[in-house]
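Asks: Give me a model of this one.
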Amino acid sequence: MKIKETITRLAALLLACATLDARAVDAVIFDRAASSADLRREYSKALLLQVMERTVPEFGPYTIEYADIHMERPRLLAALKDGKLINVTAYPADAKWLKSLRAVPVPTDMGLQSWRISLIDSKNQDRMRKLVLPEGLKEMTAGVGSVWVTRASLHDNGFHYVTGSNYIGLFDMLIAGRFDYFPRGVNEIFQEYDLRKQAYPQLAVEDSVVLHDNIPSMFFVSPKNPQLYKRIRAGMEALLKDGTLERFVLEHHRSYLQRAKLCNRRRIDLPNKDIDPAMLARKELWLDPFNPRHGFCPK
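Replies: Below you'll find the predicted structure:
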């Protein structure tokens, strides 16, 4: 009886340990891109992998899967609240998301996406160069997604815009003349241009203006996954502290910053009332592309 009882208890202990190990695995479900031509998610996916790997010693194993379908912002927010179809994404921050989800307070790209230059029809290049700023740009019309945070920033700062219902359609709208310029993050515009320049021969990168809207991209975690939030926040802070995050940002974006030639552009600042001033005050969170030490601007 004692031998049988010992075996039974051992089996129960092994089963409990197996169950505990299964529960200890942090399961990430990340959002899916709009299409194979939409490369906006690639950087944040690579960064998330770095975060999860960095935190293995403290938090244990993990898995990363992807949502079955692409979701635009309203549906994505609802799914993140629920935490079943998706539990992590990286997106520009707005007031509703900051209130409803757990936002990791370290910008994923150290603020690079908030430096915006525009895709235009090449016939408008000379006109853009001659604008008196900011008044001249306010007389023109920007194109933006109907639920994008950029729309609120343009509205709050007195710029005209038209909206498109989806990301891919905005490129067609630009070429059709529905709006004059399409502001894009410096981290994404050159991939978009390179992918589409053959299909749209008149597409061009505007070369004289940069908007700075202070909208950080952040990891957002479902409130149903507090442990996952704790892990991603710890990982981002660790990458920031030892300089890995800055090196990672520059490794992925150096060529884009070189092509952007920000120091040759006229700058328009668009204040953002939704971001915690304490976050803006943490200078180590933000990569300044104008700092000569990065080599993009002359000393």
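
Asks: Could you use CA atoms for every contact and neighbour count after this?
Replies: Noted.

Asks: Is residue 183 located within a strand, as I assumed?
Replies: Yes: the assignment for residue 183 is a strand, going by DSSP: H, G, I helix; E, B strand; the rest coil.

Asks: so who does the closest residue to residue 287 other than its chain neighbours touch?
Replies: Spatial nearest neighbour of residue 287, chain neighbours left out: residue 110 (5.3 Å); criterion: Cα to Cα, 6 or more residues apart in numbering. Residues in contact with residue 110, defined by Cα atoms under 8 Å, 6 or more residues apart in numbering, are 216, 246, 249, 285, 286, 287.

Asks: Make JSON lines out of the residues you listed and add secondary structure and distance to residue 119.
Replies: As requested, the contacts of residue 110 are exported to JSON lines (DSSP: H, G, I helix; E, B strand; the rest coil; distance: Cα to Cα, whole Å):
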{"residue": "216", "secondary structure": "coil", "distance to residue 119": "21"}
{"residue": "246", "secondary structure": "helix", "distance to residue 119": "27"}
{"residue": "249", "secondary structure": "helix", "distance to residue 119": "22"}
{"residue": "285", "secondary structure": "helix", "distance to residue 119": "27"}
{"residue": "286", "secondary structure": "coil", "distance to residue 119": "24"}
{"residue": "287", "secondary structure": "coil", "distance to residue 119": "23"}
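
Asks: Residue 153 against residue 272, yeah?
Replies: Yes: between residue 153 and residue 272 there is a contact under Cα atoms under 8 Å: 7.0 Å.

Asks: next up, for comparison:
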Amino acid sequence: MPIKPLLTVLLSVLASMGIWATPLPALADAAKIIRYPRLSAVVDPHGEYIMEILKQAVKSSGQPYQLQASDAPMQQARAIYELTSGMGGIDLLWTMTTDERENQLIPIRIPIDKGLIGWRLPLVTTANSNLLKDVKSVKDLAAFSAGQELDWPDVSILKSNGLPVRTSTSYEPLFNMLKGGRFDYFPRSVFEAQNEFDAHPNHDLHIDKNIILHYPSALYFFVSPREPKMAEDLQAGLEEMIRNGSFERTFQKYLQNPIRNANIRQRNIIVLRNPLLNADKMPLNRPELWFKP
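Replies: Down below sits the predicted model:
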């Protein structure tokens, strides 16, 4: 006899004997685990906001999901492998979207950051606080080198625009590399820069006040192809949050101050192409989902 019917018979017998009192329907309704990657960063610069959005999306979905972090930290490349693997250790990831990632995984095309991942403030050292004051164009910026993690899409985006990039195989060493002069600036999203500045008080960091980089992008939840129902449920949960206003309230709660402090309108905006993403796939017809300065 197959295992599940055998288990059902066994539990029924135990229940009739008074040994097992849990009703069988309750077993079927047991919460399904959503496994997500524990990130490798000492401090995840946007983790608190993302987790709040994810928890609310689960609750708004009306489904009995429970969230569980992976046992070991994972970098992006490893997390994507785990999502695509037939026996992978995680079910969900939040990351910048690309055409390749959308082909590999199930994208939930609601920009949980309202596109802020594509608005980049340069972190520099205090000694180089005025390094970028005369930068007015991509050509001007090409005189300086950026730092990025090797498996981030930003590497290809920056290089495709003619900007030099130095890479690290992991995230935390980038701050030592910046301090040591291995590269000139570390472009970080509007909602990452201040948190990273605060988390690294011994690295002589300074948030540049002169420019901001911009390219079309979005931070999505991606779900493993193994879990299409989970993707549908989370999409429904996020749509309900948008409908009832809780998405916008959470966005403002966490990101209103970083946006205000960025003073985007007072900066020179350096517009970059993003060759990794077909903009036609983005929900640009829904202006309520996007940040505009």
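
Asks: so what number do they get for TM-score?
Replies: Put the two chains on top of each other and the TM-score (TM-score structural alignment, normalised by the length of structure 2) is 0.87; 276 aligned residues with a Cα RMSD of 2.2 Å.

Asks: Helix, strand, or coil at the residue nearest to residue 287 of structure 1?
Replies: Following three-state DSSP, residue 110 of structure 1 is assigned to coil.

Asks: if I line the two up, what does it land on in structure 2?
Replies: In structure 2, the residue paired with residue 110 of structure 1 is residue 114, using TM-score structural alignment.

Asks: Can you give me the distance of that match to residue 287 of structure 2?
Replies: Distance, residue 114 of structure 2 to residue 287 of structure 2, using Cα to Cα, to the nearest Å: 10 Å.

Asks: for residue 31 of structure 2, same thing?
Replies: Per Cα to Cα, residue 31 of structure 2 is found 35 Å from residue 287 of structure 2.

Asks: which one of these two has more residues nearby?
Replies: Using other Cα atoms under 10 Å, the more surrounded residue of residue 31 of structure 2 and residue 287 is residue 31, with 13 against 10.

Asks: Could you find the counterpart of residue 94 of structure 1 in structure 2?
Replies: In structure 2, the residue paired with residue 94 of structure 1 according to TM-score structural alignment is residue 98.

Asks: And for the residue nearest to that match when sequence neighbours are not counted, the neighbour number?
Replies: Distances taken as Cα to Cα, 6+ apart place residue 277 nearest to residue 98 of structure 2, at 5.0 Å, with adjacent residues excluded. Per other Cα under 10 Å, the neighbour tally for residue 277 of structure 2 reads 19.

Asks: what about residue 277 of structure 2, distance to residue 215 of structure 2?
Replies: As defined by Cα to Cα, residue 277 of structure 2 lies at a distance of 10 Å from residue 215 of structure 2.

Asks: Residue 52 of structure 2 now?
Replies: 26 Å.

Asks: okay, those two: which has more neighbours?
Replies: Using other Cα under 10 Å, the more surrounded residue of residue 52 of structure 2 and residue 215 is residue 215, with 20 against 14.

Asks: in structure 2, which spans are helices?
Replies: Along structure 2, counting by DSSP state H, helices occupy 3-16, 24-28, 47-61, 76-84, 99-104, 138-141, 154-160, 173-179, 190-199, 228-244, 246-262.

Asks: by contact count, what packs against the lengthiest strand in structure 1?
Replies: Counting residues, the longest strand in structure 1 under DSSP state E turns out to be strand 115-121. For strand 115-121 of structure 1, the packing partners by 3 or more Cα pairs under 8 Å, 6 or more residues apart in numbering; DSSP states H and E come out as helix 167-175, strand 181-185, helix 189-196, strand 203-205, strand 209-212.

Asks: List the contacts of the aligned residue in structure 1 for residue 126 of structure 2.
Replies: Counting by TM-score structural alignment, residue 126 of structure 2 lines up with residue 122 in structure 1. Contact partners of residue 122 of structure 1, counting by Cα under 8 Å, 6+ apart, are 202, 203, 204, 205, 206.

Asks: and in structure 2, which of the residues you listed remain?
Replies: Counting by both residues aligned by TM-score structural alignment, their matches' Cα atoms under 8 Å, structure 2 reproduces these contacts from those: 203, 204.

Asks: Would you mind confirming that residue 61 of structure 2 is in contact with residue 230?
Replies: No: look at residue 61 of structure 2 against residue 230 with Cα under 8 Å: they stay out of range, at 9.7 Å.

Asks: And stretch 24-32 of structure 1, what's buried?
Replies: Within stretch 24-32 of structure 1, the residues scored as buried using 16 or more other Cα atoms under 10 Å are 26, 27, 28, 29, 30, 31, 32.

Asks: who's in contact with that stretch?
Replies: When contacts are defined by Cα under 8 Å, 6+ apart, stretch 24-32 of structure 1 is touched by residues 41, 60-71, 85-89, 228.

Asks: what's the neighbour count on the residue lying closest to residue 252 of structure 1 once chain neighbours are set aside?
Replies: Spatial nearest neighbour of residue 252 of structure 1, chain neighbours left out: residue 43 (7.5 Å); criterion: Cα to Cα, 6+ apart. When neighbours are counted by other Cα under 10 Å, residue 43 of structure 1 registers 18.

Asks: which residue in structure 2 lines up with residue 43 of structure 1?
Replies: So, by TM-score structural alignment, residue 43 of structure 1 is matched to residue 49.
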